[in-house]
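**Student:** coords below, sequence missing:
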């Protein structure tokens, strides 16, 4: 699990817009494919890429062996590439998430990949990484230089990732597209995000002053950790038409006590995917019985598909639709079909009805209001 630190910005003189442009520099974008394309032919032309920390790196050609250290990077690299064959190593926490995800089911070979490339603090295991002979290593760029320099000192090429905002998410997709020679897929992914962002925003004004209070609990099993005003969850709640009662907390996440939740009295509670808590966990807690969301059975476990839906990822547009359906009380009609179409593009195969039930947490959410036919 990644400690959610404050996001740093690119070095002085490097704008966010220029960083995003740099991810696509050097060659023009190919025409967008109508469906997931086949693996590209080998390309030996050297390429220079600007990462999300504003640093440049040069590869001999599109990367064919990638090691990822940040938790969300593994699944997104697979999605941007259009297949699992470029990923040769990942963080142990990424592998743990993959074991219980749709991505692990559709590409089981990923579950056999080495996962000893870094410690829980993201400090790289240089010997383990060198054994994998990667073309590039994806590492956090908004933490200390102590997790970057050992990689460079070992002669490894490093692409730095920043994380936490929608702009970061789009930038990561474009960066991976450039590194992998899959700009067509990356651009299609980002274009789709922007289109669906606009679509969800058109629903929000209709709520006017009736916006419900939506509380995101990153953890709820042993401790209560909420998404604060600096979190991506805050962005998603606002986008979907809700109000984050924890918005005044100036952090991405913070542990709170029970009394704080009672005072907030949220209308909807989202149970995150970073521990085993479910709506039943909260419904069974007598201390929470007076909270409106518990009393009205509006507590919901966040879905897990190819990756978790609560942090930013290639599946975030599906999270926006899911939450908007809860906030607006519409039941997100057509969401299940949208998941199938999206996964066919991202992972090369759409889920079955049974897999859709698992992804959308149909069993954990069965006792919650309005979920019987959700997404149909």
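**Tutor:** Happy to help now that I have it. Everything numeric here is computed off the predicted structure, so don't read it as measured data.

**Student:** from here on, contacts and neighbour counts on C-alpha atoms
**Tutor:** Will do.

**Student:** tell me what the longest helix seen in the chain is packed against?
**Tutor:** Longest helix in the chain, counting residues (DSSP state H): helix 183-203. Applying 3 or more C-alpha pairs under 8 Å, 6 or more residues apart in numbering; DSSP states H and E, we find helix 183-203 packed against helix 73-81, helix 166-180, helix 232-240, helix 316-328.

**Student:** below is an additional structure, to be compared with the one above:
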């Protein structure tokens, strides 16, 4: 009996030790599982500058601060989906409201821009939106956002040292969006389409160069007090280079110019961006601004003043319409080489292929001759 009791006690101690050892290991096992789970909840995005950013795998709330066309590009990338975009700039909302984009994604106009006051970003109000990720251009916002625990991902722009090509920039944005959202999109096929368009345009230009390069002035801003041209770090460099021309704004030491400078330059062609509400008629009729006499400018005398179209976004910067913008710019600047390009047909076919939209002639007219209300409100 005594022997039996000793035996029972022995096994009790052994089993108790084994059980106790198991209990000691449990916190370590739980901590390890939690660490693995935490790691699985994020992934790394490498931005255009090579910076690594940890972003959540589950992204339900996105804010797009810039560049300005990026919110519409993201919408097209998501095939029209906007319910996970919770914040954009007021200029993005305004541009969408007065363009054909309003037919593609009507709910876009309901996205909040209330975290801007008078066009200025209020970071505290942005943080209240509790975004999972923020796309940005202005590097000054990155640190405050990350300090608030928000994943901030940079998008490329020539002003930050990136390529001036709208198509190359569009590809960079889409690649970054694909990394961030962990998905591919049919919209990425636009890049290959655009590369073919660019190749054909360059081939024609190389065969038939002008005796001397066209001097082109791109007007980015025009008010009663200010005329601004697109400078070196702008998409104007690309557009001029595409046709073997000269971006006159690239010669300026700063964006702001005056009529005296324009008379000195004597541009062959003037392209007004849709940031402004001015039209070619304003220059032809000398109604652009008090005291501004355009009558002695070669581009005006030869009726060579044009305004960029506005489709899914402005056709000047990167947009999912960039291949169409290439055709339009080439045909407009060199009609002798591109008379075979029917923009009405090109636009209708493109919008059907990439947006599944059937456009009317009135829709095409809306794109090619944008409304003044679509101008940029804040600079």
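**Tutor:** Everything's here; your move. Remember, it's a predicted structure, so these values are computed and weren't measured experimentally.

**Student:** residues of stretch 195-213 of the second structure that come out buried?
**Tutor:** 197-198, 201-202, 205 (16 or more other C-alpha atoms under 10 Å).

**Student:** to clarify, my last question referred to stretch 331-339 of the first structure.
**Tutor:** For stretch 331-339 of the first structure, by 16+ other C-alpha under 10 Å, it's 331-332, 335-336, 338-339.

**Student:** so which of those residues sit within helices?
**Tutor:** Reading helices off those with DSSP H, I get 335-336, 338-339.

**Student:** quick one: the longest helix of the first structure to the second structure mean distance?
**Tutor:** Once fitted to the second structure, helix 183-203 of the first structure is off its aligned match by 2.3 Å on average (mean C-alpha distance after the TM-score superposition for the first structure).

**Student:** quick one, that helix and helix 316-328 angle?
**Tutor:** Relative orientation of helix 183-203 of the first structure versus helix 316-328 (axes from the mean of the first three to the mean of the last three C-alpha atoms, to 10 degrees): 10 degrees.

**Student:** helix 183-203 of the first structure: what's the following helix or strand?
**Tutor:** Scanning forward in sequence from helix 183-203 of the first structure by DSSP states H and E, the next helix or strand is strand 214-219.

**Student:** in the second structure, what residues pair with that following strand?
**Tutor:** The alignment of strand 214-219 of the first structure onto the second structure (TM-score structural alignment) covers residues 216-221.

**Student:** and the matching stretch, how far from the chain's centre?
**Tutor:** Once both centres are worked out by C-alpha atoms, centre = their mean, to the nearest Å, stretch 216-221 of the second structure turns out to sit 20 Å from its chain's centre.

**Student:** can you list contacts of that stretch?
**Tutor:** Contacts of stretch 216-221 of the second structure with the rest of the structure, by C-alpha atoms under 8 Å, 6 or more residues apart in numbering, involve 227-230, 236, 240, 245-249, 267-276.

**Student:** before we move on, the earlier item: reformat the buried residues of stretch 195-213 of the second structure as a markdown table; add distance to residue 128 of the second structure.
**Tutor:** As requested, those are exported to a markdown table (distance: C-alpha to C-alpha, whole Å):
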| residue | distance to residue 128 of the second structure |
| --- | --- |
| 197 | 43 |
| 198 | 43 |
| 201 | 47 |
| 202 | 48 |
| 205 | 51 |
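
**Student:** just name the closest of these to residue 167 of the second structure, please.
**Tutor:** residue 198 (9.2 Å; C-alpha to C-alpha).

**Student:** show me the contacts of stretch 216-221 of the second structure that map onto strands.
**Tutor:** The strands, defined by DSSP state E, take in 227-229, 246-247, 269-272 from the contacts of stretch 216-221 of the second structure.

**Student:** now render those residues as TSV, adding distance to residue 182 of the second structure and neighbour count.
**Tutor:** Output for those, formatted as TSV (distance: C-alpha to C-alpha, whole Å; neighbours: other C-alpha atoms under 10 Å):
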residue	distance to residue 182 of the second structure	neighbour count
227	43	16
228	39	18
229	38	27
246	40	23
247	38	27
269	44	20
270	42	25
271	39	24
272	38	23
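
**Student:** could you identify the most distant pair in the residues you listed?
**Tutor:** 227 and 246 (18.7 Å).

**Student:** any idea how far residue 235 of the first structure is from the residue mapped onto residue 322 of the second structure from the first structure?
**Tutor:** Residue 322 of the second structure maps onto residue 316 in the first structure, with residues paired by TM-score structural alignment. The spacing between residue 316 of the first structure and residue 235 of the first structure, counted by C-alpha to C-alpha, to the nearest Å, is 11 Å.

**Student:** and for the closest residue to residue 60 of the second structure other than its chain neighbours, the neighbour number?
**Tutor:** Once flanking residues are discounted, residue 60 of the second structure sits nearest to residue 84: 5.2 Å by C-alpha to C-alpha, 6 or more residues apart in numbering. Residues contacting residue 84 of the second structure under the criterion other C-alpha atoms under 10 Å number 16.
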